[in-house]
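Peer 1: Give me the fold of what follows.
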Amino acid sequence: MPSTMTNGRRFVLAAVCAVAVSTIYAIQPVLESAGSDLGLAGPALGRLVAAGQLGYFAGLVLLVPLGDVFDRRRLIVGHLVLTGTGAAITSLAPGAATAGAGLALAGLFAVVVQITVAYVAATSPAGERGRNIGTVTSGVVLGILGVRLLAGVLGDSLGWRAVYAVLAALCLALALLAHVTLHPDTRPARARYRDVLAGAGRLVATDRLLLGRGLIAFFLFASFGTLWSGLALPLGAAPWHFGTAAIGLFGLAGLIGAVAAARAGVWADAGRAQAVTGWSLALLAVSWALTARTAPSLWPLLTGVVLLDFAVQAVHVSNQHLLTAAHPERSSTVIGAYMAFYSLGSALGATTTTWAYAAEGWPASCLLGAAYALAALAVWAAARRLPDRRGPGPLHDVGKGPAR
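Peer 2: This is a model prediction of the structure:
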């Protein structure tokens, strides 16, 4: 297959991932100001976060499989428009119920990220698939971390509504850009939607590669969520007492690690995805020893953040490379199923880190994050020793031979 993935298209698709995923996470840095404006306080603030996450989970189950039924370019354009609509509703919401509906709508169609990854996998030659996926999915981590900086700056200067107004405008601009720059996703035959949904359930139940990589993603993003949902707690407390904008700057450290991990796609193309997964998960566990140190200097914490985000992105790219290479004919379905594990893991990390911090402080949160990393490493080690139901032998890199 000749490559149609130019640098310009890679940039557009990475930007799609960054902006779309930002609509889910932008509420976190401005949660208190949004709640005050909308008449919410205390535990009720969690409804705003939950609205986007629940919408996203529903989209993973119901909308991502559409990529195996319809032209993915058209889906990317349409989903961006609807994500932007949800962000616009949120920015103009007169009350909490309307804001929640807008966040849920944005989250529902933010699964354009997974449609985009499937598009990249389907339109890339085998020898470039990992590199292209690595480049494009770097936009996901850029969005998750970068929006904290954007929201901190805009939230402090213009108010929380400005954050969603900007995201809405970016979604609509990218929809137009994607329509102009991307090639149609042509396929000779497409499955029926109900068959695709049924097939997703069967894949999770019978495919050891998907189940193994899904469980790794579950614990991987539980560890990731433990850091980024809980980091504001120690930084906002003594001795630092940082504000929203200053805390958002710590996302820059994570961006360094995430961008550096884009090379994981090249390693995956060379058949080293399994090895990359193993040592990256070990690095993830080790990074928590540095992240736990918040005094007297923040340099160990910053180093730990860089290492953690590098490890998470390297594993995430390797997972998606293996899955899309093993299931090229239904890449949207398999990515949707995989990302459901991601979504549940992120929610687990975000919930448990606050419990751990309330009980024993930041060291307890870091111990929890390390435990999730070690659980992912244990799943990886166990999966290597198990035969794949699709054929004899252990789970192996697709790059080294057929895995189907």
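
Peer 1: Could you use CA atoms for every contact and neighbour count after this?
Peer 2: Will do.

Peer 1: can you pull the contacts of the residue nearest in space to the middle of the chain?
Peer 2: In the chain, the centroid-proximal residue (Cα atoms, centre = their mean) is Val140; its distance is 5.3 Å. Val140 makes contact with Ala14, Cys17, Ala18, Val21, Val113, according to Cα atoms under 8 Å, 6 or more residues apart in numbering.

Peer 1: Ok, Ala347 next?
Peer 2: Gln53, Ala222, Gly225 are the contacts of Ala347 under Cα under 8 Å, 6+ apart.

Peer 1: Also Val61?
Peer 2: So Val61 contacts Gly336, Ala337, Ala340 (Cα under 8 Å, 6+ apart).

Peer 1: In what element of secondary structure is it found?
Peer 2: helix 46-62 (DSSP states H and E).

Peer 1: Now the element after that helix, going C-ward?
Peer 2: helix 72-92.

Peer 1: Helix 46-62 and that next one, what's the angle between them?
Peer 2: 170 degrees (axes from the mean of the first three to the mean of the last three Cα atoms, to 10 degrees).

Peer 1: Now do the helix or strand just after helix 72-92 against helix 46-62, angle only.
Peer 2: Proceeding N to C from helix 72-92, the next assigned helix or strand is helix 96-109, under DSSP H and E. Counting by the same axes, to 10 degrees, helix 96-109 lies at 30 degrees to helix 46-62.

Peer 1: Please identify the buried residues of the helix holding Val61?
Peer 2: Under the neighbour-count criterion of 16 or more other Cα atoms under 10 Å, helix 46-62 has 48-62 buried.

Peer 1: which SS state does Leu40 fall under?
Peer 2: When classified by DSSP: H, G, I helix; E, B strand; the rest coil, Leu40 comes out as coil.

Peer 1: Could you also give me the structure for this second sequence? I'd like to compare it with the first:
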Amino acid sequence: MKNQLSNPVLYLMSISAGLVVANLYYNQPLLHQMAVDFEVSQATVSNVALATQMGYAFGLLFIVPLGDMMANKKILKYDFLLMIISLVAAAVSNSIFLLILSSFFIGFSSAIPQLFVPMAAQLASDENRGRAIGIVMSGLLVGILGSRVISGLVGEQFGWRFMYYAATALMVLLYILLQYKLPKLGPDYKGSYGSLLKSIGYYFKTEPSVRLAALRGGLGFAGLSAFWTTLVFLLEDSFGYGSDVAGAFGLFGVVGAIAAAVVGKMSDKVSKNKLIFYAVVLMIVSWGIFYFSATSIIGLIIGIIVVDLGFQALHITNQNIVFSKNPEARNRVNTIYMVGFFVGGGLGTVLGANAYEHFGWHGVAGLGIILTALIGLVHLIFRKQTV
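Peer 2: Next up, the predicted model:
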């Protein structure tokens, strides 16, 4: 198995992870356009982003564990069919309710990248596991950031619906490529689907390091989601910028995405407790920068670079921790971690939108400081159980 992880295969998984996960984030720079189109409030339209993230959490819970019991290419066949139908449904939605519903299934079917991460961990040697995870995650993170840039530009020029049509065509092409190039992996688990899902509860109960990683990741992603959901509102209200500029801000987060590969290598050698501590410090600093940058574009740019560096250090370290245990169930422990991660993201979206509506940008920054401080508190109390 180990010799299947050639660099071309590893980078194919990395690029594919980025292209698929982009489906989750196309909507963020387009929320203002959607609100105007459907004549709804900012808080209401934020449910599009919330539904996408919650759908992703459900996909992690019900699709990703299948990686332990079903051939990967079989999963891809059914999942991509649902993904393509959901993207088309979003493009033709004639009400905010239908857009929210189709967004849920876009999120649900876009959980596939989380099969690539444990696959890389499985195929890599022990001493290169962090590197492999970091490279796949770099592609995934570039996809997250690039999606905002692309959708912002496309939305400004052609409208938000065109973005979903373009994403549909891209997913059709990607499916064909993966069917031809991705290694076929057979399952290890021999039980039923019901017992597979039940075993997730077993690992949740017996692995405190996985529970803590899920909590840290969820709190961190809650803050990041609050930021990206409300940034488009801030830029519109305070600077008069449209979706193209809001999306372009994602380019400054590429620094953090590139750093993911470096952090992956570091997490194979440096104390994971130290990496988590440094990550929390960077994130606290970034939210302080955001607090004083409600009228400063330069401040927002610096804050994005710093928050992404801190967040990616936290995320990659969390994943290396969970994948270093229970090699027979990497997809299931990844499910636990990523469900917590995206439930946090969904809550952060709601909290961020409401914080902005009631307290403005300072409320969003204050929320980020509180969420990051909670990560630090949890780490200090339970750091002996981290690894």
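
Peer 1: Keep only those of the contacts of Val140 of structure 1 that are in helices.
Peer 2: Ala14, Cys17, Ala18, Val21, Val113 (DSSP state H).

Peer 1: Tabulate the residues you listed (CSV), appending distance to Ala350 of structure 1 and neighbour count.
Peer 2: Formatted as CSV, these follow (distance: Cα to Cα, whole Å; neighbours: other Cα atoms under 10 Å):
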residue, distance to Ala350 of structure 1, neighbour count
Ala14, 25, 25
Cys17, 21, 28
Ala18, 20, 24
Val21, 16, 27
Val113, 21, 29
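
Peer 1: residues near Ile115 of structure 1, how many?
Peer 2: A count of nearby residues for Ile115 of structure 1, using other Cα atoms under 10 Å, gives 29.

Peer 1: And the strands in the stretch 251-387 of structure 2?
Peer 2: Using DSSP state E, counting those that start in this stretch, no strands are found in the stretch 251-387 of structure 2.

Peer 1: so where do the helices sit in it?
Peer 2: Taking DSSP state H, counting those that start in this stretch to define them, one finds helices in the stretch 251-387 of structure 2 at 254-266, 272-291, 297-323, 330-382.

Peer 1: nearest to Met70 of structure 2, of the ones you listed?
Peer 2: helix 330-382 (11.4 Å; Cα to Cα).

Peer 1: among the helices of the stretch 251-387 of structure 2, which is nearest Val40 of structure 2?
Peer 2: Of all those, it is helix 330-382 that lies closest to Val40 of structure 2, at 13.5 Å by Cα to Cα.

Peer 1: which residue numbers in structure 1 go with the closest one?
Peer 2: Using TM-score structural alignment, helix 330-382 of structure 2 lines up with residues 331-383 of structure 1.

Peer 1: end to end, how far does that stretch reach?
Peer 2: 21 Å (Cα to Cα, to the nearest Å).

Peer 1: One more: stretch 230-247 of structure 1?
Peer 2: Note: stretch 230-247 of structure 1 ends 11 Å apart using Cα to Cα.

Peer 1: buried ones in it?
Peer 2: Neighbour-count burial for stretch 230-247 of structure 1, counted by 16+ other Cα under 10 Å, picks out Gly230, Leu231, Ala232, Leu233, Pro234, Leu235, Phe242, Thr244, Ala245, Ala246, Ile247.

Peer 1: could these be laid out in a markdown table, adding distance to Gly257 of structure 1 and secondary structure?
Peer 2: Listed next are those as a markdown table, based on distance: Cα to Cα, whole Å; DSSP: H, G, I helix; E, B strand; the rest coil:
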| residue | distance to Gly257 of structure 1 | secondary structure |
| --- | --- | --- |
| Gly230 | 19 | helix |
| Leu231 | 17 | coil |
| Ala232 | 19 | helix |
| Leu233 | 22 | helix |
| Pro234 | 21 | helix |
| Leu235 | 20 | helix |
| Phe242 | 22 | coil |
| Thr244 | 22 | helix |
| Ala245 | 20 | helix |
| Ala246 | 19 | helix |
| Ile247 | 17 | helix |
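
Peer 1: What is the nearest of those residues to Leu215 of structure 1?
Peer 2: Distance ranking of the buried residues of stretch 230-247 of structure 1 against Leu215 of structure 1, using Cα to Cα, places Gly230 first at 22.3 Å.

Peer 1: Would you indicate which residues of stretch 362-371 of structure 2 are buried?
Peer 2: Quick answer for stretch 362-371 of structure 2 (16+ other Cα under 10 Å): His362, Gly363, Val364, Ala365, Gly366, Leu367, Gly368, Ile369, Leu371.

Peer 1: what's the answer for stretch 185-203 of structure 1, then?
Peer 2: Buried residues in stretch 185-203 of structure 1 (16+ other Cα under 10 Å): Tyr193, Val196, Leu197, Gly199, Ala200, Leu203.

Peer 1: which residues are in contact with it?
Peer 2: Taking contacts as Cα under 8 Å, 6+ apart, the residues outside stretch 185-203 of structure 1 that touch it are 62, 65-66, 68-73, 119, 123, 210, 333-334, 337.

Peer 1: 6 Å instead, please
Peer 2: Applying Cα atoms under 6 Å, 6 or more residues apart in numbering, the contact partners of stretch 185-203 of structure 1 are Val69, Asp71, Arg72.

Peer 1: Give the aligned equivalent of the second one in structure 2.
Peer 2: Residue-level alignment of Asp71 of structure 1 against structure 2, with TM-score structural alignment as criterion, gives Ala71.

Peer 1: What's the separation between its match and Asn320 of structure 2?
Peer 2: 24 Å.

Peer 1: same thing with Ala365 of structure 2?
Peer 2: 29 Å.

Peer 1: for Met83 of structure 2, same thing?
Peer 2: In terms of Cα to Cα, Met83 of structure 2 sits 29 Å off from Asn320 of structure 2.

Peer 1: Compare neighbour counts for these two and give me the winner.
Peer 2: Met83 (25 against 22).

Peer 1: Buried by neighbour count: which residues of the helix or strand hosting the residue nearest to the centre of structure 1 qualify?
Peer 2: Element membership for Val140 of structure 1 (DSSP H and E) is helix 129-157. For helix 129-157 of structure 1, the neighbour count (16+ other Cα under 10 Å) marks 129-155 as buried.

Peer 1: who's in contact with the host helix or strand of Ile115 of structure 1?
Peer 2: Applying DSSP H and E as the criterion places Ile115 of structure 1 in helix 112-123. Outside helix 112-123 of structure 1, the residues that touch it by Cα under 6 Å, 6+ apart are Cys17, Gly67, Ile76, His79, Arg129, Ser331, Ser332.
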